[in-house]
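Engineer: My questions concern the predicted model and sequence given below.
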Amino acid sequence: MPTQPITSNSDFNERQIKRIFYRRLGIVIWVSFLVAAAQAVVFFAQFDPAYLNEIASITISIGRWQGYALGFVFFWSFNFITGLLCGVVMALPRTKLAQKTTHK
């Protein structure tokens, strides 16, 4: 399978390229959501958001539910950015040095 980006492939029209992009974006969003949910469960099983608010150096009053929500949004955004960057790197074309060479 070639590693050229999908935008330069002549086998797909523009509508198909958009559908492929949105499908891949949806996969990244959904997987990052599920992983963030698992991370939030594990993290908040160990640490109480109310206690973290007490020991924090910032003087913002955040309740327990707001702490859960902020933690989940942090985990989700971190996982989304990680998945997005992995997808971008995988979609980059191969360089001439990385292409397979035939040895005689």
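Structural biologist: Good, I have the coordinates. Numbers count the residues shown, from 1 in each chain.
Engineer: can we go C-alpha only for contacts and neighbour counts from here?
Structural biologist: Will do.
Engineer: Now do the SS call for the spatially most central residue of the chain.
Structural biologist: For the chain, the residue whose C-alpha lies nearest the mean C-alpha position (Cα atoms, centre = their mean) is Phe80; its distance is 2.3 Å. Following DSSP: H, G, I helix; E, B strand; the rest coil, Phe80 is assigned to helix.
Engineer: In contact with it, which residues?
Structural biologist: Contacts of Phe80 were listed using Cα atoms under 8 Å, 6 or more residues apart in numbering, and they are 28-29, 32-33.
Engineer: take a look at this one as well, against the first:
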Amino acid sequence: MQSNKAGRLRLLGSTLWPSFLVAGGASGIFFASIDPEMLRLETVPGLELSRMAGYTIGFFMFWMVGLASSLLTILLLGPGEPSSRRQ
């Protein structure tokens, strides 16, 4: 039972952490050249959002894209080799 819990934690860590790092980098690069306030005015002028809300929404969108990428990679790798072969 403990092995299953450790496997889930490992899976969680191997998807959330890399996608978080990618989101941080992507947000930094994206928002270095694009102001969220100007982006809001160009796309949805009727919506009132602060600049900080724009940064936050952008970060979480980048994080979800990175998470989807990490999950797809784990899905394509398939199950690991049986523990009896690791010895």
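Structural biologist: Ah, there it is. Predicted, not measured: the structure shown is a model, and the values here were computed from it.
Engineer: State the distance from the residue nearest to the centre of the first structure to Ile29 of the first structure.
Structural biologist: Remark: distance between Phe80 of the first structure and Ile29 of the first structure (Cα to Cα, to the nearest Å) = 6 Å.
Engineer: what's the matching range in the first structure for the longest helix seen in the second structure?
Structural biologist: Scanning the second structure for the longest helix, with DSSP state H as the assignment, gives helix 2-33. Helix 2-33 of the second structure corresponds to residues 15-46 of the first structure when matched by TM-score structural alignment.
Engineer: May I see the buried residues of the matching stretch?
Structural biologist: Within stretch 15-46 of the first structure, the residues that count as buried by 16 or more other Cα atoms under 10 Å are 17, 28-29, 32-33, 36-37, 39-40.
Engineer: In TSV, list these along with distance to Arg64 of the first structure.
Structural biologist: TSV is the format used below for the buried residues of stretch 15-46 of the first structure (distance: Cα to Cα, whole Å):
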residue	distance to Arg64 of the first structure
Ile17	44
Val28	29
Ile29	26
Ser32	23
Phe33	21
Ala36	18
Ala37	17
Gln39	17
Ala40	13
